[in-house]
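1. Pasting a predicted model and its sequence here:
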Amino acid sequence: MRKAIVTGGAGGIGTAISTALAAEHEVIVTYQGQRDRAEALGLRAERFDLADPDGAAELLAATGPVDVLVHNAVVWPRGDWREALRANVEGSLALVKAYLPGMVAAGWGRVVLLSSGVARSGMRGADGYGAAKAAMHGAARSLAWDVGPAGVTVNVVLPGLTATPALDRLPADAVADVIAHTPLRRLPTPEEVAAAVVFFASPAASGVTGQELLVDGGRD
């Protein structure tokens, strides 16, 4: 059984990803402040702070090498947008680069980065968040060149607005407007986002790397 780690693996989308991967993988989920929620999944849980410069090295020391890295954790801007941008870009790249050597040495590996439809279509007041997520795309393309010869793939999944409990924080009319301008006339579910991640993490995706898959019901 291959070993997978899902950062932010106990959130709305993260839970669906962790659960789906657990069908065929030994899954480790990370949390920052909600340990109980992570442990409630019945999977191994490790603390990981994306904003901590030593976080990636400490997580690797705790878990050892993995076959699949799904990076779903994010630091939301709360005050200084520069700090959030630094954490999401530098922290994410540090995480991936910490785990890639083990995959290269093994001759097999899957990295799946969770971005956002905001990186492509934008959203009012989300410039720092959009910039951080867009950076994942450029990183994936270059990393794909670096590790492809070793049998390691790096891909990006971009969820659109997704039907999670977080929707309760948004104005109902804003959500209705998104649905009205979506070809499927509904929001994607966390399970549908997870299915895209599972594909990229599987042997079936061995010929796919440096790519992006948008899961937003066809809106973009």
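-> Sure thing, it's come through.
2. C-alpha from now on. contacts and neighbour counts both.
-> OK.
3. for the protein, what spans make up the helices?
-> Using DSSP state H, the helices of the chain run over 12-21, 35-39, 55-63, 81-86, 92-106, 118-121, 127-147, 172-180, 190-201.
4. second one coming, line it up with the first:
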Amino acid sequence: MARVALVTGGTRGIGRAIVERLKADGLLVAAGYSGNDEAAAECAKSLGVMVIKGNVGNFADCKAAVEKIEAELGPIDVLVNNAGITRDGVFHKMTSEQWSEVIRVNMDSLFNMTRQVIEGMRERGWGRIINISSINGQKGQIGQTNYSAAKAGVIGFTKALALENARKGVTVNCVAPGYIDTEMVQAVPPKVLEGIIAQIPAGRLGSGEEIADTVSFLAGERAAYVTGTTLSLNGGQYLVG
């Protein structure tokens, strides 16, 4: 019987690449999203996956989403916590709303989503939780104290949850991408983007497919002995500051 996966923020960018790869791997996949109905409809049509709307920063929304997915596809075996937002600004000018919104969507969402599925995974003796962090959660970034704090928290969450569930057949791992060729990155002014690429030893942006390949491995049987890890995919950028 095919395993069931839920990818939050799964209808665009890195999330969509992950959804496409897990579907190709033979999983039954649901893609979560929060607002872009057009992108969600296109994702559902072109990839043939279930899409589910809701706010990952809201516990009740997450509970309702998981209940709908499990009623249609079955118990969730693989959870990819990918949804995230940015509300950039230097800290001494940052508003409470900028801080709280990023923490709620990027950090609180891990509790809101994972809490819905962890008991079932433990009872069944099998589960894969994969959290998407960021290079900026590892090294920090000017103008992103909120985002960097949340993404660093993702790494700590991953390690602690991995320890709690290792004996139950549930692995918990983290992927920390660098700059990936998504719509969000392409929206960066060309000269700024050129400067970013110049700092990447590999000399290019990463692709969503490269992130998806890593998630695919972590979601499968071959990764049963891999837990509590953070895999960095940044073309060597972390090595040069």
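-> All right, it came through fine. Quick caveat: nothing in here was measured; it's all calculated off a predicted structure.
5. would CSV of the helices of the first structure with mean neighbour count and distance to Ala45 of the first structure be doable?
-> Converted to CSV, the helices of the first structure look like this (neighbours: other C-alpha atoms under 10 Å; distance: least, C-alpha to C-alpha, whole Å):
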stretch, mean neighbour count, distance to Ala45 of the first structure
helix 12-21, 22, 11
helix 35-39, 16, 6
helix 55-63, 16, 10
helix 81-86, 17, 24
helix 92-106, 19, 17
helix 118-121, 17, 29
helix 127-147, 19, 24
helix 172-180, 13, 33
helix 190-201, 21, 19
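6. For Val118 of the first structure, give its distance to Asp216 of the first structure.
-> Look at Val118 of the first structure and Asp216 of the first structure: by C-alpha to C-alpha, to the nearest Å, they are 11 Å apart.
7. any shared contact partners between the two?
-> By C-alpha atoms under 8 Å, 6 or more residues apart in numbering, Val118 of the first structure and Asp216 have these common neighbours: Gly160.
8. Serialize the helices of the first structure to CSV and add fields for distance to Leu161 of the first structure.
-> Shown next, in CSV, are these (distance: least, C-alpha to C-alpha, whole Å):
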stretch, distance to Leu161 of the first structure
helix 12-21, 11
helix 35-39, 22
helix 55-63, 28
helix 81-86, 21
helix 92-106, 22
helix 118-121, 9
helix 127-147, 14
helix 172-180, 8
helix 190-201, 10
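9. Which of these sits closest to Val6 of the first structure?
-> helix 12-21 (6.4 Å; C-alpha to C-alpha).
10. and that closest one, how far out from the chain's middle?
-> Averaging C-alpha positions (C-alpha atoms, centre = their mean, to the nearest Å) puts helix 12-21 of the first structure 10 Å from its chain's average.
11. swap in stretch 7-20 of the second structure?
-> For stretch 7-20 of the second structure, the distance to the chain centre is 8 Å (C-alpha atoms, centre = their mean).
12. so how far does that stretch reach from one end to the other?
-> Stretch 7-20 of the second structure has an end-to-end distance of 10 Å (C-alpha to C-alpha).
13. ditto for stretch 113-133 of the first structure
-> Start and end residues of stretch 113-133 of the first structure are separated by 9 Å (C-alpha to C-alpha).
14. which bit of the second structure covers it?
-> Mapping stretch 113-133 of the first structure onto the second structure (TM-score structural alignment) gives residues 131-151.
15. related to what we said a few turns ago, wait, which of the helices of the first structure is closest to Gly210 of the first structure?
-> Here helix 127-147 is closest among those (C-alpha to C-alpha), at 4.5 Å.
16. ok, average deviation of the biggest strand by length in the second structure from the first structure?
-> Across the second structure, the longest stretch assigned as strand under DSSP state E is strand 170-177. For strand 170-177 of the second structure, the mean deviation from the first structure after alignment is 0.5 Å (mean C-alpha distance after the TM-score superposition for the first structure).
17. Quick one: residues in contact with that strand.
-> 121-122, 125-135, 137, 154-155, 158-159, 161-162, 165, 211, 214-215, 218, 224-234.
18. any idea how far that strand is from the chain center?
-> Between the centre of strand 170-177 of the second structure and the centre of its chain there are 9 Å (C-alpha atoms, centre = their mean).
19. Identify each buried residue in it, please.
-> The neighbour-count check on strand 170-177 of the second structure (16 or more other C-alpha atoms under 10 Å) flags 170-177 as buried.
20. Show me the two of those residues that sit farthest apart.
-> Val170 and Pro177 (22.8 Å).
21. Map Glu38 of the second structure across to the first structure for me.
-> Applying TM-score structural alignment, one finds that Glu38 of the second structure aligns to Asp36 in the first structure.
22. Gln116 of the second structure touches Lys63, doesn't it?
-> Yes: the criterion here is C-alpha atoms under 8 Å, and Gln116 of the second structure meets it with Lys63 at 6.1 Å.
23. who touches the match of Glu38 of the second structure in this structure?
-> Not one residue lies near Asp36 of the first structure by C-alpha under 8 Å, 6+ apart.
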